[in-house]
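Asks: model the structure of this input:
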Amino acid sequence: MTVAPRFQLKNGTLHAEDASLVKLAKEFGTPLYVYSRAALQDAWDSYARALEGRKALVCFGMKANSNLAVLNEFARLGAGFDIVSGGELARVQAAGGDPKKVVFSGVGKQVWEMQAALEAGVKCFNVESEAELERLSQVASTSGRVAPVSLRVNPDVDARTHPYISTGLKENKFGIAIEDAPDVYRRAQTLPGLNIVGVDCHIGSQITEAAPYLDALDKLIALILNLRGEGIELSHLDLGGGIGIRYTNEQVLEPTTLFSQVFSKLDQAGLGHLELVLEPGRSLVGNAGVLLTEVQYLKHSEAKNFAIVDAAMNDLLRPTLYDAWHDVEPIKPRPVTSATPTYDIVGPICESGDWLARDRRLELHQGDILAIMSAGAYAFTMSSQYNSRPRAAEIMVDGARSHVVRQRESIASLFENEYILPVTD
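Replies: All right, here's what the predicted structure looks like:
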């Protein structure tokens, strides 16, 4: 198991740290999300080592995993948070996070969300359009507050990743074209209720090479120096997130490798004083979690073999949405031979797109428990109740101990806020 070091075979059984996944599946049922606390710490430490001795703030991109226990763990470690909604801000506060370490991203901030963020005292609003800039000025002025502002610029850099998670090209909805940014900064200077503090850029997700970051950084440095020449001094540079993880055989970009080059470029440009803000999500949680699922039926045919499991696209949408690969590991693996069939791992949802993995050579029996690996990011947060399926429980493992950090939903909870129309004559 090289993909997720905190999930290893011990005595022929897959464990999360020192907790048997067999026992967790029996105790809590399946589908089941299981996270490793130690894996969260490992991932955080990789950034801490890369940023040691520099002025930097790591803001966890919490859209990847917004469980309160996960957020609280990162808050304890000193993290800030990258949020994209008022609901995410409320989660940060409920988890004990510091709003002064929160950057508020997102293209569609509503008035109530701006008001809540101003009242909480967030570190910065990453503004993504001129219209948003105007609205934020009005909201801040009306409330008698000053909004710290960073413009998210779009550098038109290809992140060389899946088009659905590429965010730095001209055709993407995010940010302000970098060639238009100087005019927007000038406009921001004239608006009441705003304090210009930084520049922000996020080019995409699951990036496995440094070149796209460095290409974007060159453009940002040129912009910052241009603004300085006009008397607009910034205090931070937000380089976003997007470092990829290993799902199968990807060559992972290590934070130390990337940020040593980033700091070198900033120092050479005379910008080493700037605070570096980062927004990692997947790289902090992706390989800290698995999704456990039980094989319900094995279905063999001339064209295809199916392992029908109790997890589905409502539990893990990424394969259907992105054609994403997740490793599949039996909790108690059997030897694979040349006679072992290949299976598509599919769920019970009434959609042809309901699949979790394709063409996997596995020696399976009905009732086996499988671990869908690398499910710590964009699994539960993208889950739904489609087909009236209750969302699964979330468990956090800490050594040999396990903690329920989100209860499994009940059938009754699916419609507890729905109402039948009254009878009419």
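
Asks: CA only for contacts and neighbour counts going forward, please
Replies: Fine.

Asks: just checking, what packs against the longest helix anywhere in the chain?
Replies: In the chain, taking DSSP state H as the definition, the longest helix is helix 211-229. Helices and strands touching helix 211-229, by 3 or more C-alpha pairs under 8 Å, 6 or more residues apart in numbering; DSSP states H and E, are helix 255-268.

Asks: just want the angle from the helix it packs on to helix 211-229.
Replies: 30 degrees (axes from the mean of the first three to the mean of the last three C-alpha atoms, to 10 degrees).

Asks: would you pull up how far helix 255-268 lies from the middle of the chain?
Replies: Chain-centre distance of helix 255-268: 23 Å, with C-alpha atoms, centre = their mean, to the nearest Å.

Asks: what packs against it?
Replies: For helix 255-268, the helices and strands in contact under the criterion 3+ C-alpha pairs under 8 Å, 6+ apart are helix 37-51, helix 211-229.

Asks: how about residues contacting the longest helix of the chain?
Replies: Helix 211-229 has contacts (C-alpha atoms under 8 Å, 6 or more residues apart in numbering) with 155, 157-160, 178, 182, 199, 201, 203, 233-234, 239, 261-262, 266, 269.

Asks: continuing past it, what's the next helix or strand?
Replies: Counting by DSSP states H and E, the next helix or strand C-terminal to helix 211-229 is strand 236-238.

Asks: before we compare anything, build this one as well:
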Amino acid sequence: MDHFLYRSGTLHAEDVALADIAQVVQTPFYCYSTATLTRHYKLFTEALSPLPHMVCFAIKSLSNLAVLKTLGELGAGMDVVSGGEYMRAKAAGVPGDRIVFSGVGKTRDEMRMALTGGIRQFNVESEPEMRALSEVATSLGLVAPITIRVNPDVDARTHEKIATGKSENKFGIPIARASEVYAEAASLPGLEVIGIDVHIGSQLTELEPFEQAYTKVADLTRQLRAEGHDIRRLDLGGGLGIPYARGNEAPPLPTEYGDLIKRTVGDLGCEIEIEPGRLISGNSGVLVSRVIYVKEGEGRDFLILDAAMNDLVRPSMYGAHHDIVAVEEPEPGVDTHTFDVVGPVCETGDTFAKARPLPQLKAGDLVAFRSAGAYGAVMASEYNTRPLVPEVLVHGDHYAVIRARPTFEEILARDTIPEWL
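Replies: A predicted model of the protein is given here:
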């Protein structure tokens, strides 16, 4: 569910007409709904009750400070994968004891940043990282709380580029080697082993892969406790998918996911962490764009928009589907026309959809890409020297620009011409 609905013939974000925002902000722009962000976060907290738990929002899905502050004030923790994301979480007012540091390539500088600034835990991905973290923590006179990410060799049945839990993926240590790796971690002076971490992929649309992974984690918990480790926290990752295409079968609900967690690991007495990103942020955002031209081609017609692959790269990168709707509501029963929906970037890959049935749109009309809140603005670039898309946050009948579109002058000023030129 989201809070983008037609009212009086115009698509609204909560109580604000998207057309009104477009008139002021210009297109393209991202628009997020506070009510949707709030509702989806609360679904997870309610699903895990009464287990001790923390819902850590995956910042990589949507990292704007206003969004992070919105979730942080609800009590959310943050899952970060870089020093920059750590700084974003802190800048949004989230305390260090609610920040989890994940990622396979943490640098020593990032480790120092988190250790001195405060951290809930590091999710350690490899033995070299584990040893480096111990050295950094010891040099600071500190002890780093860690979980170790295990790779359970479970097929998440998702896109190959976002699967993370199979043996050939770069993430975590093989679960079969967990015993020896945990033994080494316990021997290192700068580390405190507190739990286990697992994450098998993103955009999962069924629960069975989660069940396989969490059952293995439960068995490993019992084994490691028998070996003398105080396993008191389980970080179960994120990955629950959303329905990108209206009318398709919906992925499992957070309540069903919560029931699975309780069934598989709920009897272990551990604090549970989850790291949802897409399910909180995905349906909370839309990308609004304007039609530049309608072009007749050989055997197909093109809808050329002012948004491009640099603004929303998911269709080009993953072959991802986004529902595209007219901002002005079509009359019931109106005839549709089939378009290839494309952007202005000089790449054939700058294609959002092929043979998509849409109302008979014309130049100047507004369209909205639904379910664009996750991995939209965060993956945007300035390819073709196209300014980054502004972001707008709606709260009831108010809205604010939470990231402005840079001017060309600001973009050019970031470059430096050397003195010999």
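
Asks: return the members of the contacts of helix 211-229 of the first structure classed as buried.
Replies: Buried residues within the contacts of helix 211-229 of the first structure, counting neighbours by 16 or more other C-alpha atoms under 10 Å: 155, 157-160, 178, 182, 199, 201, 203, 234, 239, 262, 266.

Asks: from these, which land in strands?
Replies: Counting by DSSP state E, the part of those found in strands is residue 199.

Asks: for the buried ones among the contacts of helix 211-229 of the first structure, which one is nearest residue 328 of the first structure?
Replies: Residue 328 of the first structure has its nearest neighbour among these in residue 160, at 25.6 Å by C-alpha to C-alpha.

Asks: map the closest one across to the second structure for me.
Replies: In the second structure, the residue paired with residue 160 of the first structure is residue 157, using TM-score structural alignment.

Asks: wait, isn't residue 6 of the first structure in contact with residue 36?
Replies: Yes - with contact defined as C-alpha atoms under 8 Å, residue 6 of the first structure reaches residue 36; the gap is 6.9 Å.

Asks: ok, those two, which is more surrounded?
Replies: The neighbour comparison of residue 6 of the first structure against residue 36 (other C-alpha atoms under 10 Å) goes to residue 36, with 28 against 23.

Asks: tell me how far the more buried one lies from residue 56 of the first structure.
Replies: Computed with C-alpha to C-alpha, to the nearest Å, the distance linking residue 36 of the first structure and residue 56 of the first structure is 26 Å.

Asks: trace residue 73 of the first structure over to the second structure, please.
Replies: Aligning on TM-score structural alignment places residue 73 of the first structure opposite residue 70 in the second structure.

Asks: got it, and residue 244 of the first structure?
Replies: So, by TM-score structural alignment, residue 244 of the first structure is matched to residue 241.

Asks: how about residue 405 of the first structure?
Replies: Superposed on the second structure with TM-score structural alignment, residue 405 of the first structure falls opposite residue 402.

Asks: then residue 207 of the first structure?
Replies: Here residue 207 of the first structure is matched to residue 204 in the second structure, going by TM-score structural alignment.

Asks: all helices for the stretch 51-200 of the second structure, in order.
Replies: Remark: helices assigned in the stretch 51-200 of the second structure by DSSP state H, counting those that start in this stretch are 65-72, 83-91, 108-117, 127-139, 178-187.

Asks: can I get those in TSV with distance to residue 288 of the second structure?
Replies: Shown next, in TSV, are those (distance: least, C-alpha to C-alpha, whole Å):
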stretch	distance to residue 288 of the second structure
helix 65-72	18
helix 83-91	25
helix 108-117	36
helix 127-139	42
helix 178-187	47
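
Asks: before we move on, what SS does the aligned residue in the first structure for residue 391 of the second structure have?
Replies: Using TM-score structural alignment, the partner of residue 391 of the second structure in the first structure is residue 394. Here residue 394 of the first structure is recorded as strand under DSSP: H, G, I helix; E, B strand; the rest coil.

Asks: wait, doesn't residue 394 of the first structure sit right on residue 32?
Replies: Yes - Residue 394 of the first structure is within contact range of residue 32, at 6.3 Å (criterion: C-alpha under 8 Å).

Asks: returning to what we had before: distance check, the match of residue 73 of the first structure against residue 33 of the second structure.
Replies: For residue 70 of the second structure, the distance to residue 33 of the second structure - C-alpha to C-alpha - is 11 Å.

Asks: which part of the second structure lines up with the top strand by length along the first structure?
Replies: Longest strand in the first structure by number of residues (criterion: DSSP E): strand 289-300. Alignment of strand 289-300 of the first structure against the second structure: residues 285-296, by TM-score structural alignment.

Asks: buried residues in the longest helix of the first structure?
Replies: 212, 213, 214, 216, 217, 219, 220, 221, 223, 224, 225, 227.
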